[in-house]
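>>> Let's see this in three dimensions:
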Amino acid sequence: MLKGPFLPSDFTATKFSTAADKAEFGNTLLRFIESEWASALFTKSFYNRLSMCFGHIAHYCRSQFYEEWFSSLAAQVRFLKHTLRFPCYGDPEYTFSDVERAIQREIGNRNYLARYELRLAEEQQATDLALLRQLESKYRTPVGERDQELRITAPPVDQTPFTPVQGSLF
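Prediction:
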């Protein structure tokens, strides 16, 4: 029994993949996202199929693919945006374009992009506030010390007359 929203009846079989293969891929991708990109779920077979979908043809190494798309919140947001923007070219009899479109709809229905963008914004705000606290502790003086700085007077000026001296230029 499939675990997920996609059923084989939702898809068209290709010469090399059954409709059940397509449904399994779609459900696996959604489980992977729900797991918050658990590396244990990023199996070789899943990677092989994902690397051929959504225009990922330039990737050929599983660990580098994972690093590029799933290693941080910023990368995950990039992946979701890329996935949602991809035009899903091709005929479902020859490509996974039907499952790509179904995945896009489900990602939209589950509001993944907005959820991950919010998490990224919260992470950035936390980073910015930590940096602000660090910089304030380094450059801002406490109120008591600021009062002492204001009481410092200028050093006394030497009152002896100044006599210019001119030497020879040659």
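
>>> CA only for contacts and neighbour counts going forward, please
Fine.

>>> Let's verify the most centrally placed residue in the chain: helix, strand, or coil?
What sits nearest the mean C-alpha location of the chain, by Cα atoms, centre = their mean, is A74, with 1.0 Å. Of the three states, A74 takes helix under DSSP: H, G, I helix; E, B strand; the rest coil.

>>> and this one, so I can compare the two:
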Amino acid sequence: MTRDKISIAPEAGTAIGLQCPRLRRPPLDPSALTATPWDDPHAKARMGDAILSFIARGMPRSGFTKALYRRLSMMFGFIACYNQHGFWGTHFETTDARAAFLEQIV
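Okay, the predicted model is just below:
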């Protein structure tokens, strides 16, 4: 089933997956971002692209890297779960959890 360019389809290892391939391109432009004491614009663009790619691919467990966990656990008002696996279980294990994650970051 497709709704407004968001695909809801079976995904290996879960009952249902959400995918939105259009999020993957174009990549974020570092010149549109501001440096902070923690990250330069290029690092921000790389992480933003990684987050968008993860979402676009349907938030697969294999794509939820340690670096992605570290960044997401400090963004969008998320309180860090005990660890990477706890964050995954809370925010990505089910389609409802994934939809709630998307609602929180928008």
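
>>> quick one on the thing from earlier: excluding its backbone neighbours, what's nearest the residue nearest to the centre of structure 1?
Among residues not flanking A74 of structure 1 along the chain, L120 sits closest, at 6.5 Å (Cα to Cα, 6 or more residues apart in numbering).

>>> what stretch of structure 2 lies opposite the host helix or strand of that neighbour in the alignment?
L120 of structure 1 belongs to helix 112-139 when assigned by DSSP states H and E. Using TM-score structural alignment, none of the residues of structure 2 align to helix 112-139 of structure 1.

>>> all helices in structure 2, in order from the N-terminus.
41-56, 66-72, 84-91, 95-105 (DSSP state H).

>>> Surely L41 of structure 1 and F32 touch.
Yes - using Cα atoms under 8 Å, L41 of structure 1 is in contact with F32, at 6.3 Å.

>>> Please pull up the equivalent of G55 of structure 1 in structure 2.
Alignment note: G55 of structure 1 maps to G77 in structure 2; criterion TM-score structural alignment.

>>> how many neighbours does that match have?
10 (other Cα atoms under 10 Å).

>>> give the contact list for it.
Contacts for G77 of structure 2 (Cα atoms under 8 Å, 6 or more residues apart in numbering) come out as none.

>>> The residue nearest to A74 of structure 1 and Q148 of structure 1, how far apart?
For L120 of structure 1, the distance to Q148 of structure 1 equals 43 Å [Cα to Cα, to the nearest Å].

>>> Settle it for me: which of the two has more neighbours?
Remark: of L120 of structure 1 and Q148, L120 carries more neighbours, 18 against 9, as counted by other Cα under 10 Å.

>>> and that one, how far is that from S72 of structure 1?
Using Cα to Cα, L120 of structure 1 is found at 9 Å from S72 of structure 1.

>>> Any chance of TSV for the helices of structure 2, columns distance to L18 of structure 2?
Shown next, in TSV, are the helices of structure 2 (distance: least, Cα to Cα, whole Å):
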stretch	distance to L18 of structure 2
helix 41-56	8
helix 66-72	18
helix 84-91	13
helix 95-105	7
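
>>> any idea which of these is most buried?
helix 41-56 (a mean of 19; mean count of other Cα atoms under 10 Å).

>>> Leaving out the residues flanking it, which one is nearest to R98 of structure 2?
Leaving aside its chain neighbours, R98 of structure 2 sits nearest to F92 (4.9 Å; criterion: Cα to Cα, 6+ apart).

>>> picking that back up, the residue nearest to A74 of structure 1: what's it in contact with?
73-74, 77.

>>> thinking again about what came up before, next SSE downstream of the helix holding L120 of structure 1?
helix 143-151.

>>> Figure out how far that next one is from the centre of its chain.
45 Å (Cα atoms, centre = their mean, to the nearest Å).

>>> can you check stretch 2-10 of structure 2 too?
Centroid separation between stretch 2-10 of structure 2 and its chain, computed with Cα atoms, centre = their mean, is 16 Å.

>>> Now the terminal residues of that stretch, how far apart.
Start to finish, the residues bounding stretch 2-10 of structure 2 are 12 Å apart (Cα to Cα).
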